[in-house]
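>>> Sharing a model that was predicted from the sequence below.
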Amino acid sequence: MNLFIISFSILIFILFFLAFLALDAQVRKKIFKKLLDYRLLVIKVPKYYSMTKSKEAGLSDFCLSFENLLMNLTQIQEPIVFEIAVPTYEQEIFFYIAVPEKHIETASKLIQSSWHGSEVNLVEDDYTIFSPPTITKADYLKLVSHDFLPLRTYLEFAQVSQTVDTLDLILGAFTKVAKENEGISLQIIIKKAPSKINKRIMKVAKKLKEGKSLHEAMRSEFLEIILSLFTLEKEEKKEKKKLEEERKPKEEKVIQGLENKASKPLFYTNIRIVAAAPDENRTETLISSLEKTFHHFSNPPLNEFKIIRVPQKKILNFITEWSFRKFNESQKILLSSQELATIFHLPSAITKTPSIHWLKSKTAPPPVNLPSEGIILGKTKWRGEENLVRLTSEDRRRHIYIIGQTGTGKTTFLTNMIVQDIEQGNGCCFVDPHGDAALKLLSFIPKERIDDVIYFDPSDLNWPIGINMLEYDPNYPEQKTFIINELIEIIDKIYNLRETGGPMFEQYFRNALLLLMDDPALEPTLLEIPKVFADDDFREELIERCKNPLVVQFWTKEAPRVGGELSFENMITYITSKLNPFIANDFIMPIVSQKKSSINFRKIMDEKNIFIVNLSKGRIGDINSYLLGMIIVGKILMAAFSRLDIPEEERKDFYLYIDEFQNVTTNTIATILSEARKFKLDLIIAHQYIGQLTENIRKAVFGNVGTIVSFRIGVEDSEILEHQFAPVFDKTDLINIDNFNAYIRLMINGQVSEPFNIKILPPSKGNPEIVEIVKRVSQLKYGKPRILIQQEVRERFNY
């Protein structure tokens, strides 16, 4: 019978043990499942705008702000993880928070409201501090004395200086990490302690006030009852009186420290340090540097940190818990929000440690009424939610102005838009002063649109495309005036002739053009302008056939009477010396000498062709690039104005993209920006800095453009553009925004939106094999063999 009972008992024990193991396994499985649900967020703080308070905010203000954040985060009701790390292959110090996935939005909003202007982004792939082969060492922190006793807090540090950040004491160790193969991480996991702990601490403080020693005050109530059975009441009172009389000043500090800690929210806390490097000495150097920083928080005679080095045989299990961000009950210590904020808070304006991963520029939410259709400008990401940013055809008619330093993403931005226009069958022109983007654009031409392409490349000396600036449609006599005014603007822009030549130069030049363009028997080009001055017989023939009495009077009465430096003889040399460098060089002459333009600019617009203009300054020179650019832009504008002959609703949108637009536009751009909308010529103009613009053009741009896009700009420009993006962004943001990011003031349904930030989409890949095909088709359709052009010029000039 006894044997049966023993056997049965053993069986029951085994069953209970197995059940315990099964239950333990289930619990562990459940815990790790919850940990896998945690998501890591990287926190970036703007260096100069960490608070909404004044710039005089000090250590106490920043730490108190973080205390409030800790208290607000307790609504999550699950452990929260803070980390500071220098991941391997990084040189900056990153700040992280990890929370369950369902609490990402809550945590993000709380951080951004507490730390004004900060950005919280989901980390898709967790960082690592390991780069095998590596030696890893790890610590966790405990307290030397009882957990109730406080450490040194920021209030005591602030008594010395409000401008010295306690965070710098820790961050200094992170700056010692090498760029490659090394890493270090400080992990702090917190969970709210029950309020009864605060009450217990207050009881301890009360007992100290009653005269008990700290050791006695720390005893539990149960232990007090047991001990009271063996202690005579009389002796206890006598001892109490003696202790009250002999209470030392340090006990007052203990009481004050306990009461202060009890008045704050309390958190059970794990603090872990992990360091990794290729060799043991470097790893020891890294981890020791961080260990030493915690001595700054010692608060004698109350409490201080104790560093517990993890034995190598237990390092794997420790790293597993660190990786999964698992709270370990055996490693926990009790800290107040004040103590935590002293050790860890987000960086601020008083943080001096270099290499912090700051938020260089602020972000802002996109408008709630972002268009759902239209050309894609980029994407916006706000609090984890991504949206495409589009601009409708109607709003594009109010034009787009783009500014940004070289290499910031302007060309990619332009190319992305043009590619979409090409793919959507729109008519467009791209004037590229550098050439690379124009050439690359050819690789995006769909096969079905090859015939729509006109590729203009002045450096192609064998097949020049003809553009006769003096050519106009007699049905639109106003075009003649436009051409003359535009040419005078062009020459003046290049040579500043109005100052050097005076009003008389304009008189000579204007009347020479009128003499040529009024002649019914002539198809003049720019080549004939010097001939008007240099060839007396040619000029006399033109005067005889001229029907304009004012022009005849100028050449027969006024010009011969002018004496001195502005005499006709002197003006001949002056004007021809300015024109001949253009019309006589190998790039310009074959283009401007053709009587009939190879391309019909009005047809390009109406038939939605693709006009790609490669004005590479590196190949044809700056002046040639500017001259041809201004001629082409002038021709396009003239074609747009001729659309008056068709109803507005029948006019098709044509998109004119101009990079470095200040070089290829005259003051006529002011008229275009205000008037071109009705002709459905939609401008997208880009350049590098505002100083490139004249006062008139600058006023025209900011007075008429609907959408403004700013990539990173310089200090001077930020002073001007700040007004366009205030109050959301300021000049610090404008000069610090990363490459391929921009601030935008978007036109939406005819109204300008609040400014927000966008990220430029990466460029798509074209088809390099189609480039030569497109170029060749364009050559054959619009080019003319150089030898034929030279032959025609010789025949016209009899040489």
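Perfect, thanks for sending it.

>>> contacts and neighbour counts: CA atoms only from here.
Will do.

>>> Which helix or which strand is home to residue 141?
strand 135-143 (DSSP states H and E).

>>> just checking, what packs against the very next helix or strand once past that strand?
With elements assigned by DSSP H and E, the helix or strand that comes after strand 135-143 is helix 154-160. Packing partners of helix 154-160 (3 or more CA pairs under 8 Å, 6 or more residues apart in numbering; DSSP states H and E): helix 59-73, helix 337-343.

>>> just these: most buried one?
helix 337-343 (a mean of 25; mean count of other CA atoms under 10 Å).

>>> Would you tell me what the next helix or strand after it is?
By DSSP H and E, the next helix or strand past helix 337-343 is strand 375-382.

>>> Enumerate the positions of that following strand that are buried.
Within strand 375-382, the residues that count as buried by 16 or more other CA atoms under 10 Å are 375, 376, 377, 378, 379, 380, 381.

>>> now, which of the residues you listed sits nearest residue 100?
residue 381 (20.5 Å; CA to CA).

>>> what's near enough to touch that closest one?
365, 387, 758 (CA atoms under 8 Å, 6 or more residues apart in numbering).

>>> cool, and residue 391?
Going by CA under 8 Å, 6+ apart, the list of residues near residue 391 reads 371, 373, 374, 375, 376, 377, 746, 747, 748.

>>> Go ahead and measure how far the strand holding residue 141 is from the middle of the chain.
Averaging C-alpha positions (CA atoms, centre = their mean, to the nearest Å) puts strand 135-143 38 Å from its chain's average.

>>> which residues are contacting that strand?
270-280, 283-284, 287, 303-310, 312, 315, 318-319, 331-333.

>>> Keep only those of those that are in helices.
When these are checked against helices using DSSP state H, the ones located there are 280, 283, 284, 287, 315, 318, 319.

>>> List the residues that contact the first one.
With contacts defined as CA under 8 Å, 6+ apart, residue 280 is in contact with 135, 136.

>>> before we go on, here's another structure to hold up against the first:
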Amino acid sequence: MNLALLIFLGIFSLFIVFLLVILVLTRRKNSTTFPSGTTETIAEDIKVCLKIAVPRNNDKTPLAAEQLFASLHGLYKETSEVPILSLELATDAKYGVQFLVVVDKSFASFIKGQIYAQYPTAEITVVKDYMDSAANWDAAAQVSAGEIVLEREHIFPLKTFVDFDVDPLSGITGAISELHGDEEAWVQFVVRPYPNTWQKVAQKYIATLRDEGNNLFDGGGFWRAFWATISGFFRAFFESFTYDPTKPIQPIKAPTIKLEPYQEEEIKRVEAKAEKQGFQVVIRILAKSTDSVRAVQIFEGIAASFRQYATAHLNAFSLNLAKQPLEVFKHLKERYLSKNHIEILNIEELASLYHLPNTTGGATSLFVTTSGKLPPPPDLPIDEGTILAKTNYRGASQMFGIKKRDKRRHTYIIGRTGTGKTVMMRNML
């Protein structure tokens, strides 16, 4: 019996080691590592800050932003650096709410092209990083800052624009638009395309829920299977001493799992989220005022606007208020995105959080274009004649003039204001 016990303990020890190895390998398989060249910040010397404005009558829905992010997801490549994009809202009492994108300058042209493809009437200009203004803040400035994080694992979806009757962005822009004096507020979404491997966790969760009627993430799924394996091992060992080969083997009946209606809905929503591409995301908020109470009030108002995305029994945003706001400010300015802390939103969720304003937006202090611009004609004379002016369309400029043969068809009238140029032309009619 002592020999049998020693054999049992040896086999049991090997079994435990085997389980640990399988667990480690599974975790490594399900984890994603970015290519070695992938950075966690946008370096100061290579960043470009793009300010985007659209007309007040812009009729593009958040679906345009979803299609934009679907295109930007193509920036992910397994063998090269995965770029960081920072989608930002910046507001103060002077300029109102501004929409900005900060990106590595090597990707700026591609980003601009994709934005123009979805928002043809947009105007994109390269501007100085607005965060540089912090160097001129008054010494008495009070800052409140923090991050918005998911309450549950990222496979569980949030409410998106298809679930709203009004534009959800108006809740955020409304919260940051009522500023006075030197007050400022920033909302930052630092994102990076994520490979299509995170859906495996969703598939595993759904399979566990359907097979066991148990939530994988409440600790029951894995440990239930673990202890069932251990108890089955012990039971098989002790039953081996009383094994009767003449006794027929009883077939094992698979239990019938009946899911609750909310679990069926949960599976449906998790599957729907996993069908679309995902982005790694971190959300930061900063509010500045001359009064600490007012700074916290602005900050909490912005954070509260994210509660509208909560879904019952699924997921929601919660607030992590920073004890050291300067640390958050550093991450804001660097556009920091850790490769290890992973929270994923799919393109529909991301578009619900950040898209250009449209006619259904409620905020009135948005920075918008006052007039539309048309592209220059294809036959614009640029290689001959007298130079008269310069085009300015989508950031591209081109000097142009008037052809020599056209100069013969024009008459020049030169004179100071009030000398009668208009009257003379009227009399010539």
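Looks like it came in fine. In this text the structure is predicted, and so the values were computed from the model without any measurement.

>>> Can you give me the neighbour number for the closest residue to residue 339 of structure 2 other than its chain neighbours?
Spatial nearest neighbour of residue 339 of structure 2, chain neighbours left out: residue 40 (6.6 Å); criterion: CA to CA, 6 or more residues apart in numbering. Per other CA atoms under 10 Å, the neighbour tally for residue 40 of structure 2 reads 17.

>>> Residue in structure 1 paired with residue 52 of structure 2?
For residue 52 of structure 2, the aligned residue in structure 1 is residue 43 (criterion: TM-score structural alignment).

>>> ok, back up a step: now structure 2: which of the contacts of residue 381 of structure 1 match?
Conservation of the contacts of residue 381 of structure 1 in structure 2, assessed by both residues aligned by TM-score structural alignment, their matches' CA atoms under 8 Å: retained contacts are residue 387.

>>> before we move on, the earlier item: please point out which of the contacts of residue 391 of structure 1 structure 2 shares.
Kept across both, from these, using both residues aligned by TM-score structural alignment, their matches' CA under 8 Å: 373, 374, 375, 376, 377.

>>> can you tell me how far the second one sits from residue 419 of structure 1?
To tie it back to what came earlier, the one meant is residue 374 of structure 1. 13 Å (CA to CA, to the nearest Å).

>>> Looking at the two, which is more packed in?
A count of neighbours by other CA under 10 Å puts residue 419 above the other of residue 374 of structure 1 and residue 419, at 21 against 15.

>>> For the stretch 401-550 of structure 1, which segments count as strands?
Assigned by DSSP state E, counting those that start in this stretch, the stretch 401-550 of structure 1 shows strands spanning 427-432, 453-456.

>>> Which residue range of structure 2 does the shortest one align onto?
The one in question is strand 453-456 of structure 1. Strand 453-456 of structure 1 covers no residues of structure 2 once aligned (TM-score structural alignment).

>>> before we move on, the earlier item: save the contacts of residue 391 of structure 1 as a markdown table, and put in distance to residue 89 of structure 1 too.
Formatted as a markdown table, the contacts of residue 391 of structure 1 follow (distance: CA to CA, whole Å):
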| residue | distance to residue 89 of structure 1 |
| --- | --- |
| 371 | 40 |
| 373 | 41 |
| 374 | 41 |
| 375 | 38 |
| 376 | 34 |
| 377 | 33 |
| 746 | 38 |
| 747 | 42 |
| 748 | 43 |
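
>>> which residues touch residue 212 of structure 2?
With CA under 8 Å, 6+ apart, residue 212 of structure 2 has these contacts: 221, 257.

>>> wait, residue 375 of structure 2
By CA under 8 Å, 6+ apart, the neighbours of residue 375 of structure 2 are residue 393.

>>> just checking, what residue in structure 1 corresponds to it?
In structure 1, residue 375 of structure 2 lands on residue 365 (TM-score structural alignment).

>>> Now render the kept ones among the contacts of residue 391 of structure 1 as CSV, adding distance to residue 350 of structure 1.
Converted to CSV, these look like this (distance: CA to CA, whole Å):
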residue, distance to residue 350 of structure 1
373, 45
374, 45
375, 44
376, 41
377, 37
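
>>> between those residues, which is nearest residue 795 of structure 1?
residue 375 (50.1 Å).

>>> related to what we said a few turns ago, between the helices and strands packed on helix 154-160 of structure 1, which gets nearest to residue 500 of structure 1?
Of these, nearest to residue 500 of structure 1 by CA to CA is helix 59-73, at 62.4 Å.

>>> so what does the closest one touch, helix or strand wise?
Secondary-structure packing of helix 59-73 of structure 1 (3+ CA pairs under 8 Å, 6+ apart): helix 104-114, helix 154-160, helix 337-343.

>>> closest one to residue 130 of structure 1 among those helices?
Of the helices and strands packed on helix 59-73 of structure 1, nearest to residue 130 of structure 1 by CA to CA is helix 337-343, at 24.9 Å.

>>> what range in structure 2 matches that closest one?
Using TM-score structural alignment, helix 337-343 of structure 1 pairs with 347-353 in structure 2.

>>> Report the mean distance between that stretch and its aligned residues in structure 1.
For stretch 347-353 of structure 2, the mean deviation from structure 1 after alignment is 1.3 Å (mean CA distance after the TM-score superposition for structure 1).

>>> Check the offset of that stretch from the chain's centre.
The chain centroid and the centroid of stretch 347-353 of structure 2 are separated by 7 Å under CA atoms, centre = their mean.
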